[in-house]
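# Following is a predicted model, sequence given first.
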Amino acid sequence: MASMKKLINDPATVVADALRGVAAAHPELRVDHDQRVVFRGDAPVRGKVGLISGGGSGHEPLHAGFVGSGMLDAACAGEIFTSPVPDQMVAATKGVDGGAGVLHIVKNYTGDVMNFEMAAEIVAADSGTEVIAVVTDDDVAVQDSLYTAGRRGVGVTVLVEKIAGAAAEEGQPLAEVAAVARKVNANGRSMGLALTSGTVPAAGRPTFDLPDGEMELGIGIHGEPGRRRVPIANAAEAAEMLVAPILADLDFSGGDGVLAFVNGMGATPLIELYVVFQEVNTLLAKAGVTIARSLVGPYITSLDMAGCSITLLKLDDELLRLWDAPVNTPALRWGA
C-alpha cells in the first residue's frame, strides 16, 4: 500500500496547527486555541443575534471559513470527522452572546445534535441566554446512515449559514432568524457522489475502498456509504444521477427560481465542477426550473475525496435578498 502523502507535521496536531494558520492568515478573526473556537474579531456584537456552528474538521472551509460579517459569529472545530465537545460549544455560545440570543446551526449527525443540545442547556442554566437550534437535513440519498437518525445535513448547511447570517446582520430577532434558517432547510435538497475515498491523517489510509471503474452514489461527507455503487460515469450521466432524485423529492418549479450549488468534495478541480454545473443547467432547463443564483466550488469538503455534490434551494424574494446581502468571510465574500 502506498504511504500517505499530506502536507502536515503530525496527524495528532493537524487541527491545532491548521487553527494557528487560520489565526495567522486572518487577523480579522479571533481564535481561542484552548477551546478551538474561531470568532469574529468584533464578537459579541451588541444587540445582534449570534450565530454559531461547528463540526468535525476535514470539511474546510466549513465552518471556520464562514466566520465573519454577514455569516457566522463563531465556529467550533472538532477533531477530524468528530463532533466538537459541549465545552467548545458553550465557549462559542457565550462568546457571541450580544444580548439578542444565539442560533445554533447543526448538521444532522448524532454527535453534533447531542453535544449542541447539551451546550444549550448549560448556557441556559448559567446565563439564561435564549438558544435556538436549527438542524439541517437536506441529503436525499439515504434516510438513515452510520452517523444519523434521519437525513444527513450537507450542502444546505452553507446556505443556511449565509442566509440566516444576513438576517441576523440586519438586526432581525432570534425567532425570525431561526424561521429563515428553517425555511432554507425546508426548501433545499442535496445529493453527492464520490470517485475516491478521503484519507484521515490519523488512519493513514483511505476511509473506504472504491475500486477503479466504480463510484459511490449518495456518499456522505464522512465517507459513509451511499445509495449504491455504480460504474464510473461521465459528467452528464453523473449530474443526472444526482439531479433526478433531488427533483423527485421537492417541486422546484415556479417561484423565483433556484440557487444551484455545485460543491467539490476536496480533490475535484474547478474545471470539472464547471463541467458538472453546465450539465445541471441543461437538466434544470429541461425540467422547467430556472437558475436564479449559483455557487460553484469546494465549500463543504471531505478531506481529499474526489467527487461532488449538488444542492438546489428554492428561492423567494426574501431568500434572494438575504443571499445577495454583503458577506465578508475567508471563504465567501461579496458586496462588502
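Looks like it arrived, so ask away. Numbers count the residues shown, from 1 in each chain.

# only C-alpha atoms for contact and neighbour calcs from this point on.
OK.

# ranges for the strands of the protein?
For the chain, the strands identified by DSSP state E occupy 29-32, 37-40, 50-57, 74-80, 102-107, 131-136, 188-194, 214-217, 228-231, 258-264, 291-297, 307-314, 327-328, 333-334, in order along the chain.

# Of those, give the one that comes closest to residue 242.
Checking the strands of the chain against residue 242 by CA to CA gives strand 188-194 as the closest, at 5.7 Å.

# Can you give the contact residues for the closest one?
Contact with strand 188-194 is made by 138-141, 154-156, 215-220, 226, 242-243, 245-246, 249-250, 265, 305-314, as judged by CA atoms under 8 Å, 6 or more residues apart in numbering.

# Would you indicate which residues of that strand are buried?
For strand 188-194, a neighbour-count test (16 or more other CA atoms under 10 Å) marks 188, 189, 190, 191, 192, 193, 194 as buried.

# Use this one as the comparison:
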Amino acid sequence: MKKLINDPKNVVDEAVAGFEAAHGDIVTVSHDPIYIARKDAPVAGKVAIVSGGGSGHEPLHGGFVGYGMLDAAVPGPVFTSPTPDPILAATKAVDSGAGVLHIVKNYTGDVLNFETAADLAAADGVEVRTVVIDDDVAVKDSLYTAGRRGVAGTVLVEKIAGAAAERGDDLDAVAAVAEKVNGQVRTMGVALTPCVVPHAGEPSFTLADDEIEIGIGIHGEPGRERIKLAPADEIVDRLLKPVLEDLPFASGDKVLLLVNGMGGTPQVELYVVFRHAAEVLAGKGIEVTRSLVGNYVTSLEMQGVSISVLKLDDELTELWDAPVQTAALRWGR
C-alpha cells in the first residue's frame, strides 16, 4: 500500500484539518465532534441543509459546503457512517429556526444514524426533514443497502436543493425539490481497479488485469457483472442503456449529463466518456443542456467512472445555474 498518510487512524482528522486550513474563507470546522459548517451559518431565515457519510468519497460532502449548497457536512471514518452525535451537533449548529433538511445517501448505517440524529434534534425543538438518495440503477440491494444505493446523483440533489434554500424556499418546498431531483436522476458506474481503505491496507476487492466490474458501488460493492475490458464506447453503452431505460428518458427530454470520476481516472478519459455519452443521448433525441465532468463522488483511488443523467425542467435548470461558492463547485458569484 502506497498512500500519502501518517497513522491510518488519523487520516480523516488530518484531512479535515487540512481542508479547514485551505478553505477557511468559506467554512469553519468543529473537531470534537467533527463536522464542517458554512462560515456564515446559521443564516437567518434560511432552511439549512446537512449531509454527510463515510469519508473517502471527497469532495463529497465537505467540498460542497458553502453558499448555495450545504450548510454542514459530517464526515465519518473512511467508508463508515458518522455516528448520530456529530450529525446532531451539525444540525443544531446550522439551524436558524427555519428547519433543517438532511440529505442522506441510501446506505443502512447512514440512514439509521441520520434518523437517530433527526429524532434527537426534534426533541430539542429543531424541525428536520430527510430525503434519502437512491439514484443507482445497478442493483436493488447490496452489501450496504436495503434498496438502491445513493451515488453521484447526490451532488445534483445537494446543489439544486441548496439553491432552493438560498432563494428562500421553506422546508417543505426545499425537501420537495430534493425529492424531485432524486426522482429524476439515474446513475450507473464501472470500476477498472479496486481501492485500498487505509486501515485495511489491501484492495477492497480483486479484479484481473483484463477485467472490469459493471455497476460497482462507491465502496467497492459488487455490481451487475464482471466482464473483460472493452473500448470506452462499449463501456459507455453498457452504462447508459439501463440508465435511460429506468426513468425512462425519452426523445425531447432536456438533461444534465454528469460524468463522474471515481478518484483515479484521468480527466482525458472522463472526456472520452462524455463525448460518446452525449452522442448516444443526441441519437435518441435527448438534449444535453447542462454538463458536469470531474471527480465529485469518488472511491479513494479507484479507477472508474459513473454516468448520471438528470431530467431537467425550467425550474431545475434555473436552480442548477444559481450561484454557488464551495471548495468543489463555484460559479456565478
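Structure's in. What do you need? Please read these numbers as outputs of a predicted model, since none were measured by experiment.

# on that earlier part again, just the closest of the buried residues of strand 188-194 of the first structure to residue 6 of the first structure, please.
Relative to residue 6 of the first structure, and with distances defined as CA to CA, the nearest of the buried residues of strand 188-194 of the first structure is residue 194, at 19.7 Å.

# The aligned residue in the first structure for residue 329 of the second structure and residue 149 of the first structure: what is the separation?
With TM-score structural alignment defining the correspondence, residue 329 of the second structure maps onto residue 332 in the first structure. Using CA to CA, to the nearest Å, we find residue 332 of the first structure at a distance of 30 Å from residue 149 of the first structure.

# re the thing from before, between the strands of the first structure, which one is closest to residue 284 of the first structure.
Go through those one by one with CA to CA and the one that ends up closest to residue 284 of the first structure is strand 291-297, at 7.7 Å.

# That closest one vs the second structure, mean deviation?
Its aligned residues in the second structure lie a mean 0.3 Å from strand 291-297 of the first structure after superposition (mean CA distance after the TM-score superposition for the first structure).

# Who has more neighbours out of residue 332 and residue 149 of the first structure?
Regarding residue 332 of the first structure and residue 149, a neighbour count based on other CA atoms under 10 Å identifies residue 332 as having more, with 18 against 13.

# so what's the counterpart of residue 163 of the first structure in the second structure up against?
Residue mapping for residue 163 of the first structure onto the second structure gives residue 160, with TM-score structural alignment as the criterion. Applying CA under 8 Å, 6+ apart, one finds that residue 160 of the second structure lies in contact with 69, 177, 178, 181, 316, 319, 320.

# again, only this time at 10 Å
With contact set as CA atoms under 10 Å, 6 or more residues apart in numbering, residue 160 of the second structure has these partners: 68-69, 166, 174, 177-178, 180-181, 315-322.

# how near is it to residue 319 of the second structure?
Between residue 160 of the second structure and residue 319 of the second structure the computed distance is 5 Å (CA to CA).

# Quickly list what's touching both of the two.
68, 166, 177.

# Can you tell me what residue 106 of the second structure aligns to in the first structure?
Under the alignment defined by TM-score structural alignment, residue 106 of the second structure corresponds to residue 108 in the first structure.

# Now do the same contact list for that match.
Residue 108 of the first structure makes contact with 114, 134-139, 147-154, 157, according to CA under 10 Å, 6+ apart.

# Need the counterpart of residue 57 of the first structure in the second structure.
With the correspondence set by TM-score structural alignment, residue 57 of the first structure lines up against residue 55 in the second structure.

# And for that match, nearest residue in space, chain neighbours not counted?
Excluding the flanking residues, the one nearest residue 55 of the second structure by CA to CA, 6 or more residues apart in numbering is residue 78, at 4.3 Å.

# Now for the aligned partner of residue 66 of the first structure in the second structure, how many residues are close by?
For residue 66 of the first structure, the aligned position in the second structure is residue 64, judged by TM-score structural alignment. A total of 29 residues lie near residue 64 of the second structure under the criterion other CA under 10 Å.

# Would you tell me which of the strands of the first structure gets closest to residue 271 of the first structure?
When the strands of the first structure are compared by CA to CA, strand 291-297 sits nearest residue 271 of the first structure, at 9.8 Å.

# In the second structure, point out the residues matching the closest one.
On the second structure, the counterpart of strand 291-297 of the first structure by TM-score structural alignment is residues 288-294.

# next one: the matching stretch to chain centre, how far?
With CA atoms, centre = their mean, to the nearest Å as the basis, the distance from the averaged C-alpha position of stretch 288-294 of the second structure to the chain average is 15 Å.

# do the same with stretch 294-306 of the second structure
Going by CA atoms, centre = their mean, the spacing between the C-alpha centre of stretch 294-306 of the second structure and its chain's C-alpha centre is 11 Å.

# same deal with stretch 242-256 of the first structure?
Relative to its chain's centre, stretch 242-256 of the first structure lies at 20 Å (CA atoms, centre = their mean).

# buried sites along that stretch?
With burial defined by 16+ other CA under 10 Å, the residues of stretch 242-256 of the first structure counted as buried are 242, 243, 246, 247, 250, 252, 256.

# will you turn these into JSON lines that also has distance to residue 75 of the first structure?
Below are these laid out as JSON lines (distance: CA to CA, whole Å):
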{"residue": "242", "distance to residue 75 of the first structure": "29"}
{"residue": "243", "distance to residue 75 of the first structure": "30"}
{"residue": "246", "distance to residue 75 of the first structure": "29"}
{"residue": "247", "distance to residue 75 of the first structure": "32"}
{"residue": "250", "distance to residue 75 of the first structure": "30"}
{"residue": "252", "distance to residue 75 of the first structure": "31"}
{"residue": "256", "distance to residue 75 of the first structure": "31"}
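
# My read is that residue 84 of the first structure contacts residue 91, right?
No. In this structure, residue 84 of the first structure sits apart from residue 91 without contact. The criterion is CA atoms under 10 Å, and the distance is 11.4 Å.

# neighbour count winner among those two?
Between residue 84 of the first structure and residue 91, counted using other CA under 10 Å, the more crowded position is residue 84 (25 against 18).

# need the contact list for that one.
For residue 84 of the first structure, counting by CA under 10 Å, 6+ apart, the contacting residues are 35-37, 54-57, 75-78, 111-112, 115-116.

# Go again with 6 Å.
Shown in contact with residue 84 of the first structure (CA atoms under 6 Å, 6 or more residues apart in numbering): 55, 77, 78.

# residue in the first structure matching residue 202 of the second structure?
Alignment of residue 202 of the second structure against the first structure is given by TM-score structural alignment, with residue 205 as its counterpart.
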